[in-house]
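Enquirer: coordinates for the following, if possible.
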Amino acid sequence: MAQYGQQTVVVVQQPSFGEAPVQTTCPNCHNTVVTTVDKKAGLFAYLMALIICLLFCPCFWIPLVIDSCKDTEHTCPSCNAQLGTNKRL
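Expert: Here you go, the predicted model:
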């Protein structure tokens, strides 16, 4: 009778990337790190700028500089690989 080796499957759940840095294991360098966050204007910020431009033109730039309107990009501080993005829209 033949015996077969057992296989173990390990499922690693990606963390939910939000506004704040998260602790995760980088798939690129395999280090356990706390992500570095960077705010960048995305679809939501540009859409809000367009709406404000139509309503009150001189203030259209405000959503482009407010962090709460921007997307959040998470990167690894060790190897600078992009790990995830939290999009506002």
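Enquirer: C-alpha only now, for contacts and for neighbours.
Expert: Noted.
Enquirer: was I right to think Ile52 contacts Tyr46?
Expert: No: the criterion here is CA atoms under 8 Å, and Ile52 misses it with Tyr46 at 9.8 Å.
Enquirer: strands of this structure, start to end?
Expert: Counting by DSSP state E, residue ranges of the strands within the chain are 23-25, 32-34, 36-40, 71-75, 82-86.
Enquirer: to compare with the earlier structure, here is another sequence to fold:
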Amino acid sequence: MPVVRSATPAQSPCPSGGKHIVTATTPIPGARTWLLCTGLLVFRCFLGCCFIPFCVDSLTDVKHTCPVCQQEHLRYQRL
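Expert: This is a model prediction of the structure:
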């Protein structure tokens, strides 16, 4: 799966249809999110504070999908 360098929607050809589309983006937890969560647990951030990285979109990876066929074909990894 190709990796892109932008969290914003990108123009690319659809992998199944071949037409040029603008991708739909969805935040998903990645390695950076899990590392921050683990780091907060180590520093004793209990009571749910360690889950804050999962709620902040700028700390998660971004999945780019085709809005027509819903197939994932690009991913932006922050770490």
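Enquirer: could I get the TM-score for this pair?
Expert: Here the TM-score for the pair of chains, by TM-score structural alignment, normalised by the length of structure 2, is 0.85; 76 aligned residues with a CA RMSD of 1.7 Å.
Enquirer: which one of the strands of structure 1 lies nearest to Val65 of structure 1?
Expert: Val65 of structure 1 lies closest to strand 36-40 among the strands of structure 1, at 9.2 Å (CA to CA).
Enquirer: what range does the closest one cover in structure 2?
Expert: Counting by TM-score structural alignment, strand 36-40 of structure 1 falls onto residues 24-28 of structure 2.
Enquirer: next, the buried residues of the top helix by length along structure 1.
Expert: The longest helix of structure 1 (DSSP state H) is helix 43-55. By neighbour count with 16 or more other CA atoms under 10 Å, helix 43-55 of structure 1 contains the buried residues 44-46, 48-50, 52.
Enquirer: OK, contacts around Arg78 of structure 2?
Expert: Arg78 of structure 2 is in contact with 30, 32, 59-61, counting by CA atoms under 8 Å, 6 or more residues apart in numbering.
Enquirer: 7 Å - rerun?
Expert: By CA atoms under 7 Å, 6 or more residues apart in numbering, Arg78 of structure 2 lies in contact with 32, 61.
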